[in-house]
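Student: sequence unavailable; structure follows:
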């Protein structure tokens, strides 16, 4: 049996289903996908994809920080977009939060995301 621990913080939105915000196993943290929900309002911010990308990464950072790590410890991200043409705009926001060496990353266009969001990001983090 694995020694897994659920990570929970009020600084990021609650899970919208039967899952944890993140699970820590040994030195690895696996986050659930974070949506651009403002935890103080429970709403997805209006405006550009950049506004929602900032909120998504802030939520991701809050979950990671609750586990005792930071964005600098992220080794892999997966970005889900409902419109892949937003990719360059997302990159501009992404590089404001992540530094070299950047985490490995995959990005996909998907048909839909929960709560009609247009971006979701999940991460794998190494906690030393």
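Tutor: Nice, I can see it. Only a predicted model underlies this, so the values are computations on that prediction, with no experimental measurement involved.
Student: going by C-alpha atoms from here, please, whenever you check contacts or count neighbours.
Tutor: Fine.
Student: residue 106: neighbour count?
Tutor: With neighbours defined by other CA atoms under 10 Å, the count for residue 106 comes to 11.
Student: for it, which non-adjacent residue is closest in space?
Tutor: Excluding its sequence neighbours, the residue lying closest to residue 106 (CA to CA, 6 or more residues apart in numbering) is residue 78, at 4.8 Å.
Student: show me what contacts the one you found?
Tutor: 105, 106, 107, 108, 121, 122, 123 (CA atoms under 8 Å, 6 or more residues apart in numbering).
Student: below is an additional structure, to be compared with the one above:
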């Protein structure tokens, strides 16, 4: 039977619902969607779009790190952004934060997200053996 391992870190906000920050199964790390929320769970929908992306990415990266993944070990990212016109600004911040890492990626324009946030990011990582 395949074991599921829950990954948790205090370097990202604790889940606000019935889910884990991440789950590791069969060597892969699945990170739940991260909104621009501070570690103390303060929702930062008041921030500019770019700063919301930075905070959501920082949360995802902290959880990936807790599971043994650096940016170079991210296999896939899905980003949900409010407004297709925000795509170039998302791309800019994303590239700055990931550097040379180029995981597979999907960007999904949506009309709205929880708490009035402008971005949500989830990821799949492949920790080094």
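Tutor: Noted; the coordinates are in hand. These numbers were taken from a predicted model, which means no experiment stands behind them.
Student: aligned to residue 8 of structure 2, what sits in structure 1?
Tutor: Applying TM-score structural alignment, one finds that residue 8 of structure 2 aligns to residue 8 in structure 1.
Student: so residue 75 of structure 2 touches residue 103, yeah?
Tutor: Yes: in this structure residue 75 of structure 2 lies within contact range of residue 103 using CA atoms under 8 Å: 5.0 Å.
Student: the spatially closest residue to residue 87 of structure 2 that is not a sequence neighbour: which element?
Tutor: Leaving aside its sequence neighbours, residue 87 of structure 2 sits nearest to residue 81 (CA to CA, 6+ apart; 7.5 Å). Using DSSP states H and E, residue 81 of structure 2 maps to strand 74-82.
Student: for the next helix or strand after that strand, give me the average deviation versus structure 1.
Tutor: Next in sequence after strand 74-82 of structure 2, counting helices and strands by DSSP H and E, comes helix 87-98. Mean deviation of helix 87-98 of structure 2 relative to structure 1 after superposition (mean CA distance after the TM-score superposition for structure 1): 0.7 Å.
Student: quick one: the helices in structure 1?
Tutor: Taking DSSP state H, the helices of structure 1 run over residues 49-66, 87-97.
Student: out of these, deepest packed?
Tutor: Among the helices of structure 1, helix 49-66 has the highest mean neighbour count (mean count of other CA atoms under 10 Å), at a mean of 22.
Student: can you name the residues in contact with it?
Tutor: Identification of contacts with helix 49-66 of structure 1 by CA under 8 Å, 6+ apart yields 7-9, 11-13, 21-22, 29, 31, 34-38, 44-46, 70-71, 86, 89-90, 93-94, 97, 118-123, 125.
Student: got it, and stretch 96-115 of structure 1?
Tutor: The contact list for stretch 96-115 of structure 1, computed with CA under 8 Å, 6+ apart, reads 57, 71-72, 74-84, 118-120.
Student: just the buried ones from these?
Tutor: Among these, those buried by neighbour count (16 or more other CA atoms under 10 Å) are 57, 71-72, 74-82, 118-120.
Student: farthest pair within those residues?
Tutor: 72 and 82 (26.6 Å; CA to CA).
Student: circling back: now tabulate the helices of structure 1 in CSV and tack on distance to residue 2 of structure 1.
Tutor: Shown next, in CSV, are the helices of structure 1 (distance: least, CA to CA, whole Å):
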stretch, distance to residue 2 of structure 1
helix 49-66, 20
helix 87-97, 32
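Student: and these: which comes nearest residue 1 of structure 1?
Tutor: helix 49-66 (23.8 Å).
Student: tilt between the closest one and helix 87-97?
Tutor: Put simply, helix 49-66 of structure 1 runs at 40 degrees to helix 87-97, going by axes from the mean of the first three to the mean of the last three CA atoms, to 10 degrees.
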